[in-house]
Structure formats: C-alpha cells, structure tokens
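# Test case, fold it:
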Amino acid sequence: MKFRFRLRRQIFATTLGLTLISVSSLPVSASEFSDSYSAYLQAVTDNDDEQARKLAEQTYRLGQAKFDKGSINLANLAFNYAGELADIAEQHVQANNLYLEVLASYRVEFGNEAIELIDPLVGAAQTSSSAKKAKAFFYEALELTEEADNKLVHADMLEATFDHLNRTDQYNRTVRDFMFEAHDIYKDELPEGALKRVTSAFTVASINFVEKKNTEETILLLEEVVKQFSVLDYNHPYELRAHAYLVDLYEREGESSKSTQHCIAIGSMRPWLGDQEQVPLYRHSPNYPKSYARKGKEGWVQLSFTIDESGFVTDPKIIDSKGGSRFETESLKVIQKWRYAPKFVNGKSVAAPSTVQLDYTMAKSR
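Next up is the predicted model:
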C-alpha cells in the first residue's frame, strides 16, 4: 500500500504525490539529469512501475553527482527511489536505508516536529526488518498527524499503524484500539457509503468476531458492510467475508432464519463448478464420546447428505466409518447443525449433494 503517497496528497498537495526537485541550482547544460527526472515523472504518470523504478534509481545516481550529500534535493530523490523500491519485499533493506537517509536530511532541514517527516517515517516503518523499530517510527508519525489539524490524515495513520503492527509481535491492546479510533473518525468525517468508512467497519467487526466480543455491535457493523457493498456491480472480498461472519454469529445466537439469507447470498456470489465440493460456512464441532476418549479410541466417519436451497443439511447418511457406532451417532447429530452456501444454477439456489469426513483423534502427549 503506497500510504506515503496518500498522505502527501492530503497534506502537501504535491502533483502525483512525488517530491519535486528544484533544478534552478543546476547549470542549463545538465540536460541528462533533467531528461532523466522528466522521464521518471512520465513513467509514474503512465503507471509503468518497472520503468519508474529504473528511472528513479538513475535520477538518484545522477543527483549524487550534482547535489551535496545531505542536501534536500538529494533527499527528495532518495525519497522517490525508496518509494519505488518499497513495494518489492526483496528490496526493503535498500528502501529502508534510503528512507533513513531522507529522514536525517529532513530533520536538519525542517526540524523534528515538521509534518514533512511523516512520509519518510511511514516508509521507514513499512520497510523495517524490525517490528520494534517500525513501531517507533509509526508512533512518531502518529504524534505528528495528531498535531496536523487533519482528522482524516490522523485516521489514515492510525489504520496504517494497526495494519502493519497487527501482524507482528508488537501487536497489543493499544495498537488494536488504533483501528477502533480510526473507524470513529471515519464515521464522523465521511459519508455513510464512503469506502474507507465501510472497510474500517469490516476490520473493527473482524476484531470483535475473533475476540468473540460485542456480538450485537459486530452484527450491526457487518450488516452495514453488506448493505453498502451490495450496491456495487462486482463482489468485493469483504462482502463475502461479512456474509460468512454473519452466518456464524447468527448461528451462535440460535437465529438460523437470519443466517439463511447470508448463506444464500454467499452461494450466489461463488463461482460454483458442477463438480466442486461445497464449503461449510458454519461448523459445530462434534463431541468426542467420553467412553471412547477414556480408552484412547480413535476413528472417522464419512457422511453423505443434501444441502438444500437455504444452506441447511438434510438427509444425512453414513457412507463408511471406523472406530465404533458412537462416532456415527455423534456425526449424524452434529452435521445437521452445519450451514452451507447453497449451490446456484441459472441464478437460483438449488439442493445439491455433498460429502464430508469427520475425524476423531486424540491429542498426542509429548
């Protein structure tokens, strides 16, 4: 995600989100640099990523011969080159070194509390190999956006910090709450159908879903996500997942009738193939027979059944089994609690057969 570009547009309104270079200090004969920089800008305009990366490096190397080390012009060239490398995981070390170079120059030029530091701080955070260092960069950027008198910019930074750190060992309650704070700002500052507001609602709902907290609020958020995405002329991945979460939540609450509409919605969204096995949306785990567990008895049960037009399991039958009749009894009982996305044919949900195997195994002690 080129978060640095979005911030720069909002704060500095720089054309294309690129750092502009002052060439007034260069002799008119320095056409090689000017041509290279102009070609770079054109490559960005044309969305030619490969050419943009090549020209960003070329212009930066030419700039090293033209500008003093530590100068703001060279820092700006380094920033552009780092931005082109940042989207390639294998180039993160080099990109990070460039962002650190930019930061050092910007601190001298603008001071430690300048908003100009925000973009290179985010770049350094997103390309750092250390989650701890990334967190420090993000937190410094958050302090700056909080003082920038632009709530949406601050919300973007809160979201970017959460998005990066929630996949690291630096994730904690504070980072979690950044996403909730960002969503609150989006609700206040953006209209109901704004994509950023809807996607942040989905993220907050997902956190609640995983933590199994605030079920009522989570359902309301997910229903809003479904409502907003339903008007699109394509299926957004968040819409599919929101329906799946709602199936699970309504089943947990014992409201199968409400989960049905979401089962059907998912079925209509999936590119079902004639021979494709259907995937359950809600699964209730079988109870392990206590007498079998005491004896360490293991086994499996294969079942066939029909998934009706509403995604309910009907007419379950045992195909084969191993381990004993109590595994069969428990399997028949639990499979009827599962919910599926029904299969669609010519735009209508239809009943379709399916099979599954339930395995009963004991955890191995070490």
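# rest of the way, CA atoms for contacts and neighbours
Fine.
# before we move on, which element is P316 in?
Counting by DSSP states H and E, the element that carries P316 is strand 313-322.
# contacts for that strand?
Under the contact criterion Cα atoms under 8 Å, 6 or more residues apart in numbering, strand 313-322 has outside partners 299-308, 328, 332, 335-340.
# what comes up buried for it?
Within strand 313-322, the residues scored as buried using 16 or more other Cα atoms under 10 Å are V313, P316, I318, S321.
# now swap in stretch 287-294 and tell me
Neighbour-count burial for stretch 287-294 flags Y288, Y292 (criterion: 16+ other Cα under 10 Å).
# ok, and what's touching it?
Residues from elsewhere that reach stretch 287-294, judged by Cα under 8 Å, 6+ apart: E298, R326, F327, E330, Y360, M362.
# my hunch is that the third one is in a strand, does that hold up?
Looking back up the chat, that one is F327. No: looking at F327 with DSSP: H, G, I helix; E, B strand; the rest coil, it is helix, so not inside a strand.
# And this one, please, so the two structures can be compared:
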Amino acid sequence: MNIFQHRRNKSAPFLLLFYCCTLIYFTFAASYSFGQSTLEIDDFNAAYLQYGETKNSEPEIAREAARRAYELGKELFGARSERSAMLAINYATLIADESASQSFLDEAVEIYQTVFGFGSEAMIDPLMRLGRTLNDQEKEVLARQYYRRALQLAETHLGPDSSKVGSIEIELGAISLRVGELTEAWESIQEAKIILSKYTDAGSQSGLTRIELLAGEYFLARNEYQNAIEPLLNSLAKFERYPGSNVAVRNRIALINAYENSGQQDLATIQCVAIGETRRVSENENLRPVYRARSEELNIHGIAGGVQIEFLVDKEGFVRNPRLVSSLTNSALGRNLLDLIQKFRFAPRFIDGTVVDSPNQTYTFD
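Below is the predicted model of the structure:
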C-alpha cells in the first residue's frame, strides 16, 4: 500500500521530500511541531524509498526497509495517525509468518477505528483496502478475515442487499476459488450476482462481468469445461474492449482451457491468436504456454535441471517438431514428454502486425 508515488531522480533528492509532503499530507510545520529534525525526515524517506523499490523483487530487503519506515513513521506522524496504519500494513504484508504479521494488522485496524470510529460505516472501505492488499500478497486467510469484517459492517449500515455487500461477496468468492474452496466460492458468487443484478450503475455492472469470469473459472476448477464456456464468453464480450489488459488475457486463457478440454481446438486457436496479437513479444524472446496439457503418469522428479525440449511454435500457436535437448536414459519418458508438449498451446508471435512462426522455442519440464 503506497503512501506516495515517486520517480527515480538521483540528481534531485529533494523531490522525494516534495512527494512526501504533497501526497501524504506531511509538512515541515507538522514535523517541527513534533520536534523532528531534517535528518529524521531524510531517514524515513530513504527507508520508504528502499521499500518501494524492492518490495516486488527483494522481499528480505524490502521487509527490513518497511520495518524502519514503520518505526520512523510512527515518530514522525504519531502512533495514532492513519499514515502510521498504512506503514504498519506495508510491513505486515511482507512478514511471511501470518501469525507474526497479525499484531501489526490489528494495530492498523485499531488506528482506523480511532480515526473513523469503532464499528462505523467509514470503517468499511479501510477494511476492504486491507483485505485487497493482503489478497494481492497471497495472504488469503488474513484477507478473508478483513473482508468478512467489512461485510458485517456493510450489512449493518447499508443493508444486506446493498451494492457494497455484493462487491465484498465477489472478493470473498474470488479468494475461496483461489484456495480451492469451491462450495464457498459458488455461494459467494451467486449471492453477489443476486444482489448486483438489482443495480444499474457502472460499478455494479462491472461487478456482474467479473462474476461471469469467476463462474467460468469455477466450472474449470470442477472440470466442467462445457459449462465454463458461456460465462467466459459473456465476460469476454465486455473485457475485449480492453484487448491488451491482464483481465482480458486471463479471460482468453480460461477459454482456451475450456475449448482444449472439450475438443474444440479451432475455437481455442482464435483465442491464442487474439492474445498474440495484443502481446508485444520481441523476436528473440522465448514464448510461454497459454495452455499446459496435464499428465498424471509422468514422473520427472529427481532429474537434475528438469527435461528441456526445443520446438517451433506455428502461426496458430501449435507446437511443431519437438526434440529433446536434455539427455535421458528413460526413452519411454522422453517419448511421453514429446507427445505431451505437442498438446500445449501458445500465443503466436506477431512482428510488425504479421503473425509468424517462432522456431527454437524451449520449455523445461521440472
């Protein structure tokens, strides 16, 4: 959860302080009122900048930077400041042990309750933001905990049929689907659909589109491939207005899965080509599969480095002419892997708007 946005500019370090002042409502006057020095402000800025630059690439460094920013921020902003709550959440989401991170999350919620009022309607959005942040960090158990607290408040203050309740049910359904709790996922998805169908505003309509995507993914998780197709087509009809967006690509990949597993390869090809057309892949970049066929019989555990296969991806995203790169003593395993890779699908490469074959592609089974 970012407090301020920044751009790298080594020649002008004072810009960092400017962003901090502007976007998190921190001023020199406020800092002096707490008796803080410019050095302490600089220390906070340095820690927060390091956290922002490393949180997605070097989690251990980011965690230590977030801890320093949290401790310094409490001194600068006050222990009961909303900004201190944000810093506590940043640190908590980088702690691998969920039980250890819980105390920092509870601290953040206590601060929010002080700011907005215990059990108030104003607490709903902060709890939802906290749930979203935790979900983005794949901390589903904690995320669901805070979404459920937001749901209780929304039902109390806004009513059980409010659009806010519907939106929270979508989030709970998505989390349940991700962790494989399919019954709970379906109940939340259907409850959200019943509620949001009563509204015509843009947010509710967008939620209904997302429900269609989640419903399709639910059927895929149950291996009900034919049932998955209709809701996935319904959601794609809206998402394809933004063809290069992550959600549109996710939707198409789900459709490829459904089509491949229901014997409709020609329809899968349409989606493969559509993804390739919107993706900017360099001429020398190795393509990644958008559909991986599965085989429960293959066992490649214990093979150091895995088994690498080289092949050509044609203009429709099919694998052609696969060959083993790795040396194998088990010839039967090699043949099975060659058969399996030919069932994979790729988004073909486009160069200057024209689809082309992609030779010398590799994939490693490990």
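# Counting neighbours, which of the contacts of stretch 287-294 of the first structure comes out on top?
Tallying neighbours with other Cα atoms under 10 Å puts F327 at the head of the contacts of stretch 287-294 of the first structure, with 23 neighbours.
# To which residue of the second structure is that residue aligned?
Alignment note (TM-score structural alignment): F327 of the first structure maps to L333 of the second structure.
# Give me the distance from stretch 252-259 of the second structure to the chain's centre.
Remark: stretch 252-259 of the second structure is offset 19 Å from the chain centroid, using Cα atoms, centre = their mean, to the nearest Å.
# If you count neighbours, what's buried in that stretch?
Buried-residue list, stretch 252-259 of the second structure, by 16+ other Cα under 10 Å: R252, I253, A254, L255, I256, N257, A258, Y259.
# What about those, which are in helices?
Of these, the ones assigned to helices by DSSP state H are R252, I253, A254, L255, I256, N257, A258, Y259.
# Relative to L214 of the second structure, how far out is the fifth one?
Computed as Cα to Cα, to the nearest Å, the I256 of the second structure to L214 of the second structure distance reads 15 Å.
# Once you drop chain neighbours, what's closest to the match of F327 of the first structure?
Spatial nearest neighbour of L333 of the second structure, chain neighbours left out: L298 (7.1 Å); criterion: Cα to Cα, 6 or more residues apart in numbering.
# cool, and T54 of the second structure?
Leaving out its chain neighbours, the residue that sits closest to T54 of the second structure by Cα to Cα, 6+ apart is A62, at 5.2 Å.
# Surely the one you found is in contact with Y48?
No: in this structure A62 of the second structure lies outside contact range of Y48 using Cα atoms under 8 Å: 9.1 Å.
# all helices of the stretch 101-250 of the second structure, in order?
Secondary structure of the stretch 101-250 of the second structure by DSSP state H, counting those that start in this stretch: the helices cover 124-136, 140-158, 163-178, 182-196, 202-221, 225-239, 246-260.
# wait, which of these is closest to L23 of the second structure?
Among the helices of the stretch 101-250 of the second structure, helix 124-136 comes nearest to L23 of the second structure, with 17.8 Å by Cα to Cα.
# per the alignment, L233 of the second structure corresponds to what in the first structure?
Under the alignment (TM-score structural alignment), L233 of the second structure pairs with E223 in the first structure.
# got the contact list for that match?
A242, L246.
# Could you report the separation of it from R241 of the first structure?
Distance, E223 of the first structure to R241 of the first structure, using Cα to Cα: 11 Å.
# so who does whatever residue of the first structure lines up with R292 of the second structure touch?
Counting by TM-score structural alignment, R292 of the second structure lines up with R283 in the first structure. Neighbour list for R283 of the first structure: I335, K337, W338, R339 [criterion: Cα under 8 Å, 6+ apart].
# Just the buried residues of these.
Taking 16+ other Cα under 10 Å as the criterion, what is buried in the contacts of R283 of the first structure is I335, W338, R339.
# Take the residues you listed and keep only those in strands.
If you go by DSSP state E, these have R339 in strands.
# Could you export the buried ones among the contacts of R283 of the first structure as CSV, including distance to K290 of the first structure?
Shown next, in CSV, are those (distance: Cα to Cα, whole Å):
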residue, distance to K290 of the first structure
I335, 19
W338, 22
R339, 26
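# Going by distance to S268 of the first structure, which of the buried ones among the contacts of R283 of the first structure wins?
Within those, proximity to S268 of the first structure (Cα to Cα) peaks at R339, which comes in at 14.9 Å.
# What lines up with the closest one in the second structure?
For R339 of the first structure, the aligned position in the second structure is R345, judged by TM-score structural alignment.
# burial of the closest residue to its match other than its chain neighbours, as a residue count?
For R345 of the second structure, ignoring the flanking residues on the chain, the nearest one in space by Cα to Cα, 6+ apart is Y291 at 5.0 Å. Number of residues near Y291 of the second structure (other Cα under 10 Å) recorded here: 20.
# can you tell me which residues contact Y291 of the second structure?
Counting by Cα under 8 Å, 6+ apart, Y291 of the second structure touches I253, I256, N257, F344, R345, F346.
# could you redo the last one with a cut-off of 7 Å?
Listed by Cα atoms under 7 Å, 6 or more residues apart in numbering, the contact partners of Y291 of the second structure are I256, N257, F344, R345, F346.
# Hmm, F318 and the fourth one touching each other?
So the one you mean is R345 of the second structure. Yes: using Cα atoms under 7 Å, R345 of the second structure makes contact with F318 at a distance of 5.5 Å.
# Wait, L105 of the second structure touches I89, no?
Yes: proximity of L105 of the second structure to I89 meets the contact threshold set by Cα under 7 Å, at 5.8 Å.
# Kindly provide the distance from the spatially most central residue of the second structure to T156 of the second structure.
Residue closest to the mean C-alpha point of the second structure, counted by Cα atoms, centre = their mean, is D136 at 5.2 Å. According to Cα to Cα, D136 of the second structure stands 27 Å off from T156 of the second structure.
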